[in-house]
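# Got a predicted structure plus its sequence, pasted below:
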Amino acid sequence: MAFENILTARENGITTITINRPTKLNALNKETIQELHQAFETAGNDPETKVIVITGSGEKAFVAGADISEFANFSVEEGAQLAAHGQEILFDFVQNLRKPVIAAVNGFALGGGLELAMACHIRVASDNAKMGLPEVSLGVIPGYGGTQRLPQLVGKGKAMEMIMTAGMVAAEEAKQYGLVNHVVAQTELLDFCYGIAQKIRRNSPVAISQAIKAVNANYEDGVNGYTTEIKAFGKCFGTEDFKEGTTAFLEKRKAAFSGN
């Protein structure tokens, strides 16, 4: 599928999605959000894709925010609809995708860019990366899940500080607070992410999808995460991957998972 604002490539079971708007520092506009939805949906349904890596083109930015010119004149109703639609088709969609998504944060991840990275399951930052939610400096708040996911990752106090000051944190500080898992040199960023992806793809795709569902359940209102875990655990016993995994363990060999 041909896109205007993103690039996709698959190799060794890993699909890489690159936001490709370098002159706009990869800012998210409506068209890019829609294309990202399509790319994630396609990769999610692709049996050959085991892990997804998302990054930005160039060396300056992962995503330096949203395209403000698109919504500067919106009404109250239009603003609410913008947030609701974006959360549904991209940010919540990525979080709940049954395949692991790794964010390779190569530079600035601001506003919607940080919100996209936080929706991913794993985050790795280049050592020059800077992250923040500057929305209050524009008279608005984060609208793509930032007020919810940031406290989950860094704690309420630090999240309040970051949101209310509209400030940025450098990569090492982001790692200190748990906002990113790893910090590496920019030249090593994608290879490092692919290394994590290769470790993931050795394991059962079915079990991984159930693990994502169970972990996410802990953050859903009205959902008992322990109950979700119990049900997901039980489902695994009815899969071919469970039979292969346990048999391979008992036979002292590496498992060859089918994803069924």
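Yep, it's here.

# okay, CA-based contacts and neighbour counts for the rest of this
OK.

# buried sites along stretch 215-223?
216-218 (16 or more other C-alpha atoms under 10 Å).

# Kindly apply the preceding question to stretch 143-154 instead.
For stretch 143-154, using 16+ other C-alpha under 10 Å, the buried residues are 143-150, 154.

# now, which of those residues lie within helices?
Mapping the buried residues of stretch 143-154 onto helices (DSSP state H) picks out 146-150, 154.

# Please enumerate residues in contact with the helix or strand harbouring T227?
Per DSSP states H and E, T227 falls inside helix 225-236. With contact meaning C-alpha atoms under 8 Å, 6 or more residues apart in numbering, helix 225-236 is reached by 206-207, 210-211, 213-219, 242.

# also this one, for the comparison:
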Amino acid sequence: MSAENGNISIANDANGVTTISFFHPAQNSLPSELLKQLADAIFNAGNDPETKVIVLKSGGDRTFCAGASFEELLQIKDKEAGARFFEGFSNVISACRKCPKIIIGRVQGKAVGGGVGLAAAADYCFASEAASIKLSELTIGIGPFVIAPAVIRKIGLSAFSQLTIKATDFQTAQWARQNGLYNEVYEDVQALDVAVYELAEKLASYNPAALIALKQVLWEGTADWDDLLKERAAISGELVLSEFTQQALHSFFNNKSK
């Protein structure tokens, strides 16, 4: 893909750390094609015998991930297309869940909607102080249904309820750490990167069989998620066609163009 349409990049170091990075110029919002490439990259790294641990990150400094591509949401004309679109995020979450390698998340900036889901799908997540989070889906007439299982698994139902219902409010990186989404928070990106790669290199030196067994333990109780996430994608795919959501999306783009 061209830089205008975003890209996925993969880098491997000599010690077995594979870094998967996604980028889109619209605040790292992710259209379907990028989501597919991201899921494929995670799947392939998980099955690469040379990869011992994965770092998942995004490009740029300000926003980790702004969630779904609103431009693509506006192009959805039927429930089937809507379900397919929302399955993009569910496929990335599933790729993280099924990946036999430990995934370290590196969240350098704000995470909104699906971006919170990506952070939750990591096995261990580092963030910067700038990495505030928000689930704003209710404001456009849908909900964070696809990512909910992954987020609730990390922060619990009470914190998820707060995050979802207070849909216009950002919660701080420290709030996210206190509630279990982030494991560690650093003052700036430089300190963040040092911590991410120190842990990645350390994990890469451990017994691979033990890491694989640990990954299975970490994701116990999620065997039904393939069906669950598909059902949730169908809910969102239908809601996106509602008059409320269509008006909200058009209003967003009208205000953006002024």
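Structure received. As the structure is a computational prediction, the values presented were derived from the model and not from experiment.

# Specify the local secondary structure of the spatially most central residue of structure 2.
With distances taken as C-alpha atoms, centre = their mean, the residue of structure 2 nearest its centroid is L118 (1.6 Å). For L118 of structure 2, the assignment made with DSSP: H, G, I helix; E, B strand; the rest coil gives helix.

# if I look at it, how far off is D61 of structure 2?
17 Å (C-alpha to C-alpha, to the nearest Å).

# so where do the strands sit in the stretch 1-150 of structure 1?
6-11, 14-19, 51-56, 61-63, 101-105, 108-110, 122-126, 130-132 (DSSP state E, counting those that start in this stretch).

# Can you tell me which of those is most buried?
Compared across those, strand 61-63 shows the largest average neighbour count, a mean of 31 (mean count of other C-alpha atoms under 10 Å).

# rewinding a little: for the residue nearest to the centre of structure 2, what is the corresponding residue in structure 1?
Using TM-score structural alignment, the partner of L118 of structure 2 in structure 1 is L116.

# gap between that match and A9 of structure 1?
Distance, L116 of structure 1 to A9 of structure 1, using C-alpha to C-alpha: 19 Å.

# rewinding a little: among the buried residues of stretch 215-223 of structure 1, which are in helices?
Going by DSSP H, the helices hold 216-217 from these.

# Tell me which residues touch K110 of structure 2, please.
62-66, 130-133.

# Identify the farthest-apart pair in those residues.
Spatially, the most separated pair among the contacts of K110 of structure 2 is A66 and A130, at 13.9 Å (C-alpha to C-alpha).

# Now do the helix ranked longest in structure 2: which elements does it pack against?
Assignment by DSSP H gives helix 79-98 as the longest helix of structure 2. Helices and strands touching helix 79-98 of structure 2, by 3 or more C-alpha pairs under 8 Å, 6 or more residues apart in numbering; DSSP states H and E, are helix 32-46, helix 114-121, helix 225-239.

# Run a quick check on the residue nearest to the centre of structure 2 versus I93, I expect a contact.
Yes. Contact criterion C-alpha atoms under 8 Å: L118 of structure 2 and I93 qualify, at 6.8 Å.

# now the angle from the longest helix of structure 2 to helix 114-121?
Going by axes from the mean of the first three to the mean of the last three C-alpha atoms, to 10 degrees, helix 79-98 of structure 2 is angled at 30 degrees with respect to helix 114-121.

# any idea of the angle helix 79-98 of structure 2 forms with strand 53-58?
Using the same axes, to 10 degrees, helix 79-98 of structure 2 lies at 140 degrees relative to strand 53-58.

# Other residues contacting helix 79-98 of structure 2?
For helix 79-98 of structure 2, using C-alpha under 8 Å, 6+ apart, the contacting residues are 32, 35-36, 38-40, 42-43, 73, 76, 103, 114, 117-118, 121-122, 146-147, 150, 219, 225-226, 229-230, 233-238, 240-241.

# start to end distance for stretch 163-181 of structure 1?
One end of stretch 163-181 of structure 1 to the other measures 21 Å (C-alpha to C-alpha).

# Tell me how far that stretch lies from the chain's centre.
Chain-centre distance of stretch 163-181 of structure 1: 16 Å, with C-alpha atoms, centre = their mean, to the nearest Å.

# One more: stretch 137-147 of structure 2?
15 Å.

# Now do the end-to-end distance for it.
Taking C-alpha to C-alpha, stretch 137-147 of structure 2 runs 11 Å from one end to the other.

# Grab the nearest non-local neighbour of the match of L118 of structure 2.
Counting by C-alpha to C-alpha, 6 or more residues apart in numbering, F91 is the residue found nearest to L116 of structure 1 once chain neighbours are left out, at 6.0 Å.

# Same check on L138 of structure 2?
Nearest one to L138 of structure 2, counting by C-alpha to C-alpha, 6+ apart, is A167 at 6.2 Å.
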